[in-house]
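Student: when you get a sec, could you give me coordinates for this:
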Amino acid sequence: MRHSKETLLKQFRHNSDMPDYHALQKDAKKDVETALDVWSDILQHRIDIKVQYAYAKGSSVKPWDSPVDYVPVISDLDIHIRTEDGNLFPEDESFKQAMRMSEEFESQFLGNRPKYLHIPRNQIILMGKLEQLDNYTPPRKQDVRTLFGAYQEPPLPPAARIRAIDRTNLLNEEAYLQEMPMMVLDKTGLDYWNVIRKMNWRVSPAPIRLLNQTSDNPIETWAWNRSRIIDELEAQNHHELANLYTRFYMSSWTLFLSKFSDLQAFREVVRSGYYLLQRCIQEMKHPS
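Tutor: You can find the predicted model right below:
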């Protein structure tokens, strides 16, 4: 039986009352927009090296149809940039200038939006280094938000190649899962944040990589938000995966709303992420 997202989300109540996720995400969206504006200004006008273009991708700029689509601090603000020589700073000044840029972003953000819900967790990626990876699949132009400059969509890999990359990347997470027991056995409190940081970028794409094995258009699947992914998991009778995926992000909301003080939420996020990855790998190896 297929369950609606609303049914799944009702499992996650904070102090017996459902938070107003719509209002929370409305504030979070303003935070994201402010951060994008600040980064656009800094990358164009506040550094010495010329940035040819910058774009944002991922959950921060996809549609938010339910609470799972963006969770403050857990979700990142993913910005890709291209420079003329592939570097962002002169080598002898890289640390000093990176620290200055980080401080300038924070100062501008707080000045532009003092009553914020969260400061987005930024991730700046240099395109030149990313494109050197064998398993890199570039995004379609329609799936990114250009901040400035002109992103020229490169030739996209054929569907079979994307499926093969997704299969390899998902199966490679088995080694990570084997290390997990030793990662968590001595962890308490905020120690779990380091575990979550190493986990969340693995959890987010895992169901996509599985679904793409039977997709006629895998590049399109990569453009889906998490609500759509959950719907598709349900449609293909992956009910356990849909529940684990939902639980990971809704427990992350509980953690965020507790100001990262809820120890049970820390453990629930890690537990859900572990079993989601484990189940995705099992399904990849032995489709049900």
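
Student: contacts and neighbour counts: CA atoms only from here.
Tutor: Noted.

Student: what ranges do the strands span in this protein?
Tutor: Counting by DSSP state E, the chain has strands at residues 51-57, 76-83, 121-126, 145-148.

Student: among those strands, which is nearest residue 210?
Tutor: Proximity to residue 210, assessed across these by C-alpha to C-alpha, is greatest for strand 51-57 (20.7 Å).

Student: buried set for that closest one?
Tutor: 51, 53-57 (16 or more other C-alpha atoms under 10 Å).

Student: and which of the residues you listed is nearest residue 122?
Tutor: residue 56 (10.5 Å).

Student: list the contacts of the closest one.
Tutor: 77-80, 144-147 (C-alpha atoms under 8 Å, 6 or more residues apart in numbering).

Student: which of these are buried?
Tutor: The buried subset of those - by 16+ other C-alpha under 10 Å - is 77-80, 144-147.

Student: got the strands of the chain as a markdown table, with distance to residue 24 columns?
Tutor: Below are the strands of the chain laid out as a markdown table (distance: least, C-alpha to C-alpha, whole Å):
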| stretch | distance to residue 24 |
| --- | --- |
| strand 51-57 | 21 |
| strand 76-83 | 16 |
| strand 121-126 | 16 |
| strand 145-148 | 22 |
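
Student: for residue 167, find the nearest of those.
Tutor: That would be strand 51-57 among the strands of the chain, by C-alpha to C-alpha, at 21.9 Å.

Student: report the angle between the closest one and strand 76-83.
Tutor: Compare the direction of strand 51-57 with that of strand 76-83 by axes from the mean of the first three to the mean of the last three C-alpha atoms, to 10 degrees and you get 160 degrees.

Student: what inclination does strand 51-57 have with respect to strand 121-126?
Tutor: Put simply, strand 51-57 runs at 140 degrees to strand 121-126, going by the same axes, to 10 degrees.

Student: quick revisit: any idea which of the strands of the chain gets closest to residue 9?
Tutor: Taking C-alpha to C-alpha, strand 76-83 is the member of these nearest to residue 9, at 21.7 Å.

Student: want to put them side by side, so please do this one too:
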Amino acid sequence: MFQGIRELRVSRGKTALIITTVLLITAMVTLLSSLSAGLSYQSASALEHKVGSDRQLVLNDTGGTVNLSTGSLTDAQVSEVKSRGGEVVTMARSKDEEGQAFIAMSDNGHKPSEDLYLEHQPIHWMSTGEVENLPGASTFGVVAEDAKPIDGAVMLKGKNALDASASYKGEQSSLNLMIVLLYVISALVLGAFFTVWTMQRLRGVAITVALGGTRSSILSDAVGQALVVLFVGIAAGTLLTVGVGGFMEGIPMEVAANTTLVPAAILLAAGLLGAGLSIIPVMKVDPRKAMNS
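Tutor: Model prediction:
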């Protein structure tokens, strides 16, 4: 890595530019991932608490788009859920004395300790009778994962159950598409950066080959140089997201390992892949022609 490290020290402006670019790309990806996780929590955390990973959500099949607001169970379906050992949950939308909207939900003796949300409204846990007395009360069921189908009902598992939240599917599909596009754009930008950088090193690479440098040493030098740049930029961008996330009050952000470290690892892999691919065409160039060009 002698040549690569030496170039980083000499070309400080170029090095600072690409590190800043990597920093900004990392910050964009990790911030958007944290925002997506925060919105997911405020959209369906109460539903995820009720259904979990080993149960099914039961909603009345209305023949159209089925969600918690439109899929209230009939009396017959309520009886079917109970006969299968399931739980019938009653919910209603209301407002407190200060006019703040909330969703009342029956806890059935299992009130969670943490604050949960549904469709960006806080959950107030009440008894079934208290919720039933509120206007617009509706019901949904939760049964075991292996429970038999119920006539006239839709049975949803896993992530499909979270789609019953009116806000969850639209938000997450849009944000996830943006995150994927950012990954693609990031890979293209980083690959273009390292390709241009490598082409500028063409004469030096040619001299190294002419003096007997092996192809593997040239490849390791280029990838090692990229690793230093990527590590510094990605680490700085991740720390920026962690710092910003702690001060952004009122914005639903969840800064955790899966929203910072996982995107950082993907960006690092994409950058190293781009660096490795960018040096391959240069390694195929004839040293004499490269030095004379």
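
Student: TM-score for the pair, please.
Tutor: Remark: TM-score between the superposed chains equals 0.21 [TM-score structural alignment, normalised by the length of structure 1]; 120 aligned residues with a C-alpha RMSD of 7.6 Å.

Student: quick revisit: tell me which of the contacts of residue 56 of structure 1 is nearest to residue 41 of structure 1?
Tutor: Of these, the one sitting nearest to residue 41 of structure 1 (C-alpha to C-alpha) turns out to be residue 147, at 9.5 Å.

Student: about what we covered before: JSON lines please, covering the buried ones among the contacts of residue 56 of structure 1 and showing distance to residue 38 of structure 1.
Tutor: Shown next, in JSON lines, are these (distance: C-alpha to C-alpha, whole Å):
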{"residue": "77", "distance to residue 38 of structure 1": "12"}
{"residue": "78", "distance to residue 38 of structure 1": "14"}
{"residue": "79", "distance to residue 38 of structure 1": "12"}
{"residue": "80", "distance to residue 38 of structure 1": "15"}
{"residue": "144", "distance to residue 38 of structure 1": "18"}
{"residue": "145", "distance to residue 38 of structure 1": "15"}
{"residue": "146", "distance to residue 38 of structure 1": "14"}
{"residue": "147", "distance to residue 38 of structure 1": "10"}
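
Student: so, if you compare these, which one comes nearest to residue 174 of structure 1?
Tutor: For those, the nearest to residue 174 of structure 1 is residue 78 (25.3 Å; C-alpha to C-alpha).

Student: my guess is that closest one contacts residue 146. True?
Tutor: No. Using C-alpha atoms under 8 Å, residue 78 of structure 1 is not in contact with residue 146, being 11.9 Å away.

Student: which stretches in structure 1 count as helices?
Tutor: For structure 1, the helices defined by DSSP state H cover 5-9, 21-45, 94-112, 127-130, 159-184, 191-203, 206-211, 218-221, 226-235, 239-257, 263-285.

Student: mean neighbour count and distance to residue 121 of structure 1 for those helices - can I get that in a markdown table?
Tutor: Converted to a markdown table, these look like this (neighbours: other C-alpha atoms under 10 Å; distance: least, C-alpha to C-alpha, whole Å):
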| stretch | mean neighbour count | distance to residue 121 of structure 1 |
| --- | --- | --- |
| helix 5-9 | 14 | 24 |
| helix 21-45 | 18 | 10 |
| helix 94-112 | 14 | 11 |
| helix 127-130 | 15 | 19 |
| helix 159-184 | 15 | 23 |
| helix 191-203 | 16 | 11 |
| helix 206-211 | 23 | 21 |
| helix 218-221 | 18 | 24 |
| helix 226-235 | 20 | 19 |
| helix 239-257 | 22 | 13 |
| helix 263-285 | 20 | 18 |
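
Student: before we move on, back to that, need the buried residues of strand 51-57 of structure 1 in a markdown table (columns: distance to residue 199 of structure 1).
Tutor: Output for these, formatted as a markdown table (distance: C-alpha to C-alpha, whole Å):
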| residue | distance to residue 199 of structure 1 |
| --- | --- |
| 51 | 31 |
| 53 | 29 |
| 54 | 26 |
| 55 | 24 |
| 56 | 21 |
| 57 | 19 |
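
Student: strands of the stretch 151-293 of structure 2, start to end?
Tutor: Taking DSSP state E, counting those that start in this stretch as the criterion, the stretch 151-293 of structure 2 carries its strands at 153-157.

Student: for the closest residue to residue 176 of structure 2 other than its chain neighbours, helix, strand, or coil?
Tutor: Nearest non-adjacent residue to residue 176 of structure 2, counting by C-alpha to C-alpha, 6 or more residues apart in numbering: residue 36, 7.6 Å away. Of the three states, residue 36 of structure 2 takes helix under DSSP: H, G, I helix; E, B strand; the rest coil.

Student: do you know how far residue 36 of structure 2 is from residue 179 of structure 2?
Tutor: Residue 36 of structure 2 sits 9 Å away from residue 179 of structure 2, going by C-alpha to C-alpha, to the nearest Å.

Student: with residue 125 of structure 2 instead?
Tutor: Residue 125 of structure 2 is 34 Å from residue 179 of structure 2, by C-alpha to C-alpha.

Student: what of residue 288 of structure 2?
Tutor: Residue 288 of structure 2 sits 45 Å away from residue 179 of structure 2, going by C-alpha to C-alpha.

Student: swap in residue 239 of structure 2?
Tutor: For residue 239 of structure 2, the distance to residue 179 of structure 2 equals 19 Å [C-alpha to C-alpha].

Student: which ones are touching residue 227 of structure 2?
Tutor: Residue 227 of structure 2 neighbours (C-alpha under 8 Å, 6+ apart): 268, 272.

Student: switch to 6 Å and redo it
Tutor: By C-alpha atoms under 6 Å, 6 or more residues apart in numbering, the contact set of residue 227 of structure 2 is empty.

Student: could you do residue 122 of structure 1 as well?
Tutor: 76-77.

Student: residues near residue 40 of structure 2, how many?
Tutor: Residue 40 of structure 2 has 24 neighbours, counted by other C-alpha atoms under 10 Å.

Student: surely it is within a helix?
Tutor: Yes. Residue 40 of structure 2: assigned to a helix according to three-state DSSP.

Student: ok, the residue lying closest to it once chain neighbours are set aside to residue 174 of structure 2 distance?
Tutor: In space, and not counting its chain neighbours, residue 40 of structure 2 is closest to residue 168: 6.4 Å by C-alpha to C-alpha, 6+ apart. As for residue 168 of structure 2, its distance to residue 174 of structure 2 is 10 Å (criterion: C-alpha to C-alpha).

Student: now do residue 236 of structure 2
Tutor: Computed as C-alpha to C-alpha, the residue 236 of structure 2 to residue 174 of structure 2 distance reads 27 Å.
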